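> Sequence and computational prediction follow.
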Amino acid sequence: MISLTDLLTKGPVVSDGAMATELEKRGVATNSALWSATAMLDHPAAIQAVHQSYLDAGAQIMTTNTYQANVPAFEQAGIPAEQARQLIRKAVTVAHDARDASAATGAVIAGSIGPYGAYLADGSEYTGDYQLSSAAYQAFHQERLELMIDAGVDVLALETMPRLDEVQALVDLVTTQWPKQPYWVSFSIRDPQTLCDGTPLAAAAQWVAAQPNVVAVGVNCTALENIEPALKTLRAAVTMPLIVYPNSGDQYDPVTKTWQPTDLSHQFASFVPKWLAAGAQIIGGCCRTTPADIATVAQVVAHR
């Protein structure tokens, strides 16, 4: 297993960017409750090509196309449970195939685990407006975790997490059942000091930092301008590696379900030196970011 911790000892690490945007450029529809996970059905080669494009751009972390992929969601879309399990395993296999076909053989494969709110497909990962018991959270996440760990991810990405109680349940499940499995936690935030559920970001990060096998903590899927102050909040709270992967600068319109350019669109690279100075040790991109964005991150990191 390739270790993200080992990569971090050599300096800042570059992660990949958005999957759905790049699939859409290749003619793959992602406008369903399954989002980019629908591509696992008919377009696995396109997913591998997206992974390859990020590796070619200098990414050292490949994130599996599983953020919204879970057996209940596939079943709701009319896909039998056993086929759903095969698709989740295949998402990991496709990432391995991309790495094997690339010169970037030292890249880490991160298994994307989105929150329960992503399964709801109503934007709840950006509000935290849901709550389950710890046992219910664990029951929801258990099977996907088993499938992905068995398929061979190097690290788990517990990402876009709006609620601390869900993270606590997930981390308890991972550390109990897979006591040697590394993972990172990346929160969905209301503002640079607060999770979407109202928990102070500093307190959430301190809880995460005290857990076994965690390799990084941070934030993702937020606006570019939130990253530097969020990093300052995190760095004042913890000493462990910090991970950030914001959106491109475009703004999502939940009414029209479309993205609109802003004054910050296409300015991703200009923020990277500030993020490094504020303590970021892993930098990638989330919604609407591209291989070109990741290439600029890699260039900045290389010249640091």
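Yep, that arrived.
> use CA for all of it now, contacts and neighbours both
OK.
> Who are the contact partners of Ala104?
By CA atoms under 8 Å, 6 or more residues apart in numbering, the contact list for Ala104 reads 55-56, 60.
> Which PyMOL command selects the buried ones in the residues you listed?
Restricted to buried positions by 16 or more other CA atoms under 10 Å, the PyMOL selection for those reads:
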select buried, resi 55+56+60
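> how about CSV for the contacts of Ala104, with distance to Leu120 and secondary structure added?
Shown next, in CSV, are the contacts of Ala104 (distance: CA to CA, whole Å; DSSP: H, G, I helix; E, B strand; the rest coil):
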residue, distance to Leu120, secondary structure
Leu55, 31, helix
Asp56, 34, helix
Gln60, 31, coil
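> also this one, for the comparison:
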Amino acid sequence: MNFYHFTPAVLDGGLGTTLEDVFSVDISHTPLWSAKVSAEKPQTVVASHLGFLRAGARIILTSTYQCSLSTYRRAGYSDMDAIISMRDAVRLAGEAKVIYAKEKLDSVVKIALSLGPFGASLIPAQDFDGCYPPPFGPAEYSASASNYNSFSGDVEMENAAVEALTQFHLERLLIFARDPTVWGMIDCVAFETIPLVREVKAIRQAMSLLLRELSADDLLFKGKPWWISFVFPDGQCPERQYTGGMPVTASDMVYAALQWEPAPVKDATRRVAIMPIPSGIGINCTPLKFFAALVNEMSEARISMRGPQDSKPWLVLYPNGGDTYDPVSRTWSVREESNKHSWAIDFGRLVKEISSTIIPNVWSGVVCGGCCRTVPEDIIALSQVLSLG
């Protein structure tokens, strides 16, 4: 099951921050972020998608990262309006794909459904910290008290949190999957910026339940790949502690994503089914300086896994532009950089090194692009670096 025909396959950049930086749209004062622009200025979103396609991206992510019914309710939308808006965001990516195909006679563009973590639906956002309120986690984020995101050995509460997160992700998936036209436009599903082991497990359970609902009479799901990308804001997993008080590592995230485990439901023959394994795993919205060490750790973890799960997933890498985000003030601290193309040069060289040394033995291929604070100009530069010998 492949994401793409080529490796490296080029992904787009940061859609939300491109709307801010290139199209001068303020998205910082709404819980919906780029989804707000999809509803109110749809052609601006189309233009942003086109900017990345013209820059060399062949996989574009939909403007649905923050989308969930709870997020739309907080923004004052009815559930019906929310569902319409979420599906329309996919159609906007489809519109950009059609326009670009007519311009370049290029039909190999893929659309990835962007789904952020539960933390993306919270205020302040908890993508990078994973401090989730019950039942999704042990405690919500506090600006004045110590924060923690682990149950510290309480297995019952941990399992309840996994179940709550499973239902959150399944609810969103079903909004798209129950519209055959929209679901058919989606080439792959991207679960992005996942900070916690329990959420990785919940996503896999949600995909298992989705497969159970769709497999009987909907063939559109067959062959649709999906990935889970983790976030390591300071080079480490945001989940500092878990059962037994041991630190969570990038290896733990790999094991949670790729190990064969029983599914939450039995298959049609009443046998215990196996939770689906993602077609790819990776890293996103993490500073580039941490990628080399993290990729090495993830690759070693993958090599250490033996048994029937030895199929090779894709490696999906899209670092942020290097700026630092404050989720409370919703502002960016801009990096100082003498060469505006150094991000693309350094990242492109890393991807080429990974492709020539690690990929053949561990991964099926690599998908690479940018996350927050990367714009079409960065993808142009990255594409140029990758195209060099």
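That came in fine, so what should we check first? On a predicted model such as this, the values are computed, not experimentally measured, just so you know.
> ok so, going back, quick one: which of the contacts of Ala104 of structure 1 is nearest to Met161 of structure 1?
The shortest approach to Met161 of structure 1 among these belongs to Gln60, at 22.6 Å (CA to CA).
> what does that closest one align to in structure 2?
Mapped onto structure 2 by TM-score structural alignment, Gln60 of structure 1 lines up with Arg58.
> what residues are up against the residue lying closest to that match once chain neighbours are set aside?
Excluding the flanking residues, the one nearest Arg58 of structure 2 by CA to CA, 6 or more residues apart in numbering is Val109, at 4.7 Å. Residues in contact with Val109 of structure 2 (CA under 8 Å, 6+ apart) are 58-60, 97.
> those helices in structure 1, which residues are they?
4-8, 20-25, 39-42, 44-57, 71-76, 81-100, 116-120, 134-151, 164-177, 201-209, 224-237, 268-277, 291-302 (DSSP state H).
> related to what we said a few turns ago, switch the contacts of Val109 of structure 2 over to JSON lines, and while doing so, append distance to Phe290 of structure 2 to every line.
Shown next, in JSON lines, are those (distance: CA to CA, whole Å):
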{"residue": "Arg58", "distance to Phe290 of structure 2": "25"}
{"residue": "Ile59", "distance to Phe290 of structure 2": "24"}
{"residue": "Ile60", "distance to Phe290 of structure 2": "24"}
{"residue": "Lys97", "distance to Phe290 of structure 2": "33"}
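> From those residues, pick the one nearest Pro117 of structure 2.
Nearest to Pro117 of structure 2 among the contacts of Val109 of structure 2 is Ile60, at 18.6 Å by CA to CA.
> isn't the closest one right up against Ala93?
Yes - between Ile60 of structure 2 and Ala93 there is a contact under CA atoms under 8 Å: 7.4 Å.
> hey, what's in contact with both of the two?
Both Ile60 of structure 2 and Ala93 are in contact with 49, 111, where contact means CA under 8 Å, 6+ apart.
> Tell me the spacing between the match of Gln60 of structure 1 and Ala273 of structure 2.
Separation of Arg58 of structure 2 from Ala273 of structure 2 (CA to CA, to the nearest Å): 34 Å.
> before we move on, what about Phe128 of structure 2?
32 Å.
> Between those two, which is the more surrounded one?
Phe128 (25 against 16; other CA atoms under 10 Å).
> what do we get in structure 1 for the more buried one?
That one, Phe128 of structure 2, aligns with Tyr126 by TM-score structural alignment.
> what's near enough to touch its match?
160, 162, 188-190, 196.
> among those, which two are most distant?
Farthest apart among the contacts of Tyr126 of structure 1 by CA to CA are Thr160 and Arg190. That separation is 11.5 Å.
> more neighbours, the two?
Under the neighbour definition other CA under 10 Å, Thr160 of structure 1 and Arg190 were set side by side, and Thr160 has more, 28 against 20.
> Am I right that the more buried one is in contact with Tyr116?
No - the criterion here is CA under 8 Å, and Thr160 of structure 1 misses it with Tyr116 at 10.2 Å.
> got any residues that touch both of these two?
With CA under 8 Å, 6+ apart as the test, Thr160 of structure 1 and Tyr116 both reach Glu125.
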